[in-house]
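Peer 1: What shape does this take:
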Amino acid sequence: MIRFNPQRLLIYLYVALGPLGTLLTPAFLPKSFRSYYFVLPLFPLFFRIVNERIAKIGILFLPLLTYAFFSSAWTECLGKANEPHSLFRYGLLISQFFFVLGAASVIKNQKELVSFLKTYLVFFYVSLLVGYFFFFGYYLKIISLAQIARCSILVQFGWGLLRFSPGSYPNEYGIVSSFVLSFMLLIYFAQKEAQFGLSKKMLYILFSLTFLAFLLTTTRAAYLSFATSLLYIAIKEKKRLKRLLRFFLLITAIFGALSYFEINMFTILRTGFSQKIHQGSFGERYFMWQTALERLQGHEFLGVGFTSLTNIHDVYIQLLLELGFIGSLLLFGGLFLSAIETFFSLKKMNPLEEEHRFFTKVRVVGLINVLSFAFTNHNLNHHMTWFIVLLNLAALREAHAALELAKK
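Peer 2: Predicted coordinates for the structure are as follows:
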């Protein structure tokens, strides 16, 4: 008899609905409301099974979360946020935080982790197919921009192209695609296609479709993140660089195919990265940073208020200015102590184990994409950000489970 496990079901829903973004969001809800938000308020169901080591990490951040609540509430009361719903954003952040703490406590081994990663890939490719329907449907005049807008948060054009963004922002979909591309490369190098339900042929096809969508998002920050991930993978797989050459040839073929349709990616990349500091979207971000720094004057100690600078497009600057000296001290303290806790726990695992090495690389490329993207975008509440946090916390839970097994 199969025993029903509500906690595991919640994780599957969270992992599956995340890549779909707003594609399943009811029409009466706000345009940016993601369907996976419905799952987050159920995080108390994890409380009775939270792992001790993971609970410690949660406790380390409680002072920061408490401070952030009062800061956000004060900002809301004074009406000083640059966008409405400051407390909703705080609630979203704290619910994702507690949800992934609980979810990580459920994932006890790598078999379960593979299952959740497979689910993530499947539903990402569902969104990818929808995205291609929107993209080609628009150019073939099958579907209008108004119809696409109902299923996307933001419909934009970049360099004359409809930016690829099913159920999401173009920039957000770009960075998710970057992570998936990096993940597919790691699967290829580790020869784990069968473990993730893929054949080599299918992996090449999916990589090509993902890479094309990735280019069509025209997201420079995602391009840089993928380049950094690619460099990391090349360093880690330096003994097998010949295998990477196949993907470079595949990428070159995709660039060539796009040029046939008069989409010159080399020109897009060159013009995108050669903009002056005062031009384009980077110029807008630069002036936002200047304005935010001016607002900080006189509020250095307490900050300008948590969730009050959501359009600043740099998570690091945003947090420093919103939290001020006190909040930043609580943030760095929590990060430092949790890093120590994680380091000593993971040190007990066997670093030479092949499976452990593979999942470590997956976590690292995930962190590369999240942390680099945060320099020029606001991804604090993105699903992928917290999914990567979940993967890293799952490693801590796995280490604890291995330690418990060794004691028996």
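Peer 1: all contacts plus neighbour counts: C-alpha atoms, from now on.
Peer 2: Will do.
Peer 1: Just the element for Ile187, please.
Peer 2: Taking DSSP states H and E as the criterion, the element that holds Ile187 is helix 170-190.
Peer 1: Next, the second sequence, to be compared with the first:
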Amino acid sequence: MKKIFSNKILSPLNNERGVAALVSIILAIIILGSIAFNFIAETRQKQSGSAMTYTSTNALMIAEAGLRYTHKCLVAEDVSWGCPAILQGNTDWTTITSANNFNKDFGGDGNFAISFPGHVNNNEGSIYVTSTGTFRGAQRSLSRFISKVCVLGENAITSCVATSTKNNSFIDPPLPDPPVTGECPTDPPGIVDIPADTSDCSSNCGGPTCPDFVYNTHAPAPNRILDPSFTQFCNFELEDDQVVKTNEADHINILIGNNFKIKNNAALRLNNDAADPLDGTKDTTITIYNKADFQNNGEIRVNGTLTLNVAGELSMKNSSRINNSQGEAANASAWVEGNATIKNSSLLVGSLSSDGTILLKNNAEVQGALFGNEVSLKNNATVIYTGNEDAGTNTPGYAQCVSGSAAPIWSE
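Peer 2: As a prediction, the model looks like this:
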């Protein structure tokens, strides 16, 4: 009997503790399993979302690349780019329609599709384009207007790089804040694209068909009217109070194969009408294939309109003037592929566009609008846009510049 009572009898409390421990272990296993399952599920979801974000972002970048490619094809020419033929050198963009939609692939990973859906605001130099980028099943689309060249007629100054003013320089009205930045195409063609010289001057400058200008020979006394049988010169220079007039019926286009210079109180008077000196109804285009230089009160008086094309640089200094006689800013536009410098109280009335730097300093003044890669005003230089908002608009040359918003507008 003693042996029997020596065995311990488990109490109900101990049984409950064992069951509780077992339940705790089971619950812990369930909780850990749930955590592990959720972690795996969330990781997979994040990986899936990351992959979707990656493909969508790449599709958007491809769509942007499509717009930039189309812009490049429209404003410049290069057979190596593989551009559709209708986009290269096209002077009338209204001829580009949905029939000219095209695609470009990227080795099977992605592609962009360019479409021309048509828009009420399309014109010869502005077209609405949609680019749809595709990458591994994801698609994104961007649309915008592409314009040919530049922006004039909206602000006193538009520049692609920067506009700086120093030492009491003045702009009327003041520039927007931040300043307007234009979209400059790659040069060439750039803002200004003067066609290559294909005249006799390109191969025989100074020869009989492209002589240097001689005052008494080509503008004989007493009237000093430029001989209408000569429309092109190798070098053209007026100096020391010389005055040359063009007849209103002649010399609508004058070509200078090399340099053009007017200095020391000399003047070129365009479309002179002896009966009524202010009745100029003709357009004059002067194309200069090197440098245009105005010095010491040298001037061009504009009767009618003037388009001044300069393939080199434009320099105006020491009170020289362009289009000051009538003072109509709409009647003169200058297009310069190189730098343009106006200084020392010189005056230009009209618009000025340049692929290079436009520099005004030392009391120089422009009554009109400027558009350049970079624009700098120093030492009391002045640009007066108020009252001259139509600068250059009457001239045939203005057609090469497309007016519109300064920056590209992208919409998705």
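Peer 1: Do you know the score for how well these two fit?
Peer 2: Laid over one another, the chains give 0.22 as their TM-score (TM-score structural alignment, normalised by the length of structure 1), with 155 aligned residues with a Cα RMSD of 7.3 Å.
Peer 1: Can you list the buried residues in the helix holding Ile187 of structure 1?
Peer 2: When neighbours are counted by 16 or more other Cα atoms under 10 Å, the buried residues of helix 170-190 of structure 1 are found to be 170-189.
Peer 1: Ok, stretch 126-138 of structure 1 next?
Peer 2: For stretch 126-138 of structure 1, the buried set under the neighbour-count rule, 16+ other Cα under 10 Å, comprises 127-132, 134-135, 138.
Peer 1: Also stretch 60-67 of structure 1?
Peer 2: By neighbour count on 16+ other Cα under 10 Å, the buried set for stretch 60-67 of structure 1 is 60-61, 63-65, 67.
Peer 1: any chance of those in a markdown table, plus secondary structure and distance to His356 of structure 1?
Peer 2: A markdown table is the format used below for those (DSSP: H, G, I helix; E, B strand; the rest coil; distance: Cα to Cα, whole Å):
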| residue | secondary structure | distance to His356 of structure 1 |
| --- | --- | --- |
| Leu60 | helix | 26 |
| Phe61 | coil | 27 |
| Pro63 | helix | 33 |
| Leu64 | helix | 32 |
| Leu65 | helix | 32 |
| Tyr67 | helix | 37 |
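Peer 1: Kindly reformat those residues as TSV and extend each row with distance to Met384 of structure 1.
Peer 2: As requested, the buried residues of stretch 60-67 of structure 1 are arranged in TSV below (distance: Cα to Cα, whole Å):
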residue	distance to Met384 of structure 1
Leu60	23
Phe61	20
Pro63	25
Leu64	22
Leu65	21
Tyr67	25
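Peer 1: ok, Trp238 of structure 2 - how many residues close by?
Peer 2: Check again: residue 238 of structure 2 is Leu, not Trp. Under the neighbour criterion other Cα atoms under 10 Å, Leu238 of structure 2 is assigned a count of 23.
Peer 1: Pretty sure it sits against Lys261.
Peer 2: Yes. Look at Leu238 of structure 2 against Lys261 with Cα atoms under 8 Å: they come within range, at 6.4 Å.
Peer 1: quick one on the thing from earlier: so which of the buried residues of stretch 126-138 of structure 1 would you say is closest to Val100 of structure 1?
Peer 2: Proximity of those to Val100 of structure 1 (Cα to Cα) peaks at Ser127, which lies at 22.7 Å.
Peer 1: other SSEs contacting the helix or strand harbouring Ile62 of structure 2?
Peer 2: When elements are defined using DSSP H and E, Ile62 of structure 2 is found to belong to helix 12-75. Packed against helix 12-75 of structure 2, as judged by 3 or more Cα pairs under 8 Å, 6 or more residues apart in numbering; DSSP states H and E, are the following elements: strand 110-115, strand 126-135, strand 138-147.
Peer 1: neighbours around Met202 of structure 1, how many?
Peer 2: By other Cα under 10 Å, the burial measure for Met202 of structure 1, its neighbour count, is 12.
Peer 1: and the helix or strand harbouring it, what does it pack onto?
Peer 2: Counting by DSSP H and E, the secondary-structure element that holds Met202 of structure 1 is helix 200-216. In this structure, helix 200-216 of structure 1 makes packing contacts with helix 110-139, helix 170-190, helix 241-260, judged by 3+ Cα pairs under 8 Å, 6+ apart.
Peer 1: right, and the helix or strand after it?
Peer 2: Where DSSP H and E defines the elements, the next helix or strand beyond helix 200-216 of structure 1 is helix 220-236.
Peer 1: ok, and for that following helix, which residues are buried?
Peer 2: Buried positions in helix 220-236 of structure 1, judged by neighbour count with 16+ other Cα under 10 Å: 220-226, 228-230, 232-233.
Peer 1: Turn these into a markdown table, including distance to Thr252 of structure 1.
Peer 2: Supplementary listing: the buried residues of helix 220-236 of structure 1 in a markdown table, determined by distance: Cα to Cα, whole Å:
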| residue | distance to Thr252 of structure 1 |
| --- | --- |
| Arg220 | 18 |
| Ala221 | 20 |
| Ala222 | 18 |
| Tyr223 | 15 |
| Leu224 | 17 |
| Ser225 | 19 |
| Phe226 | 16 |
| Thr228 | 18 |
| Ser229 | 18 |
| Leu230 | 15 |
| Tyr232 | 20 |
| Ile233 | 19 |
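Peer 1: Of those, which is the nearest to Ser71 of structure 1?
Peer 2: Within the buried residues of helix 220-236 of structure 1, proximity to Ser71 of structure 1 (Cα to Cα) peaks at Ala221, which comes in at 29.9 Å.
Peer 1: Now do the closest one against Ile368 of structure 1, distance only.
Peer 2: For Ala221 of structure 1, the distance to Ile368 of structure 1 (Cα to Cα, to the nearest Å) stands at 12 Å.
Peer 1: for Arg270 of structure 1, same thing?
Peer 2: Applying Cα to Cα to Arg270 of structure 1 and Ile368 of structure 1 gives a distance of 23 Å.
Peer 1: Over to Phe98 of structure 1?
Peer 2: Counting by Cα to Cα, the gap from Phe98 of structure 1 to Ile368 of structure 1 is 23 Å.
Peer 1: More neighbours: those two, which one.
Peer 2: Neighbours per residue (other Cα under 10 Å) separate Phe98 of structure 1 from Ile368, with Phe98 holding more: 21 against 18.
Peer 1: Mind giving me the packing neighbours of the helix or strand containing the more buried one?
Peer 2: Following DSSP H and E, the helix or strand that holds Phe98 of structure 1 is helix 86-106. Using 3+ Cα pairs under 8 Å, 6+ apart as the contact criterion, the secondary-structure elements in contact with helix 86-106 of structure 1 are helix 6-17, helix 52-60, helix 62-78, helix 383-407.
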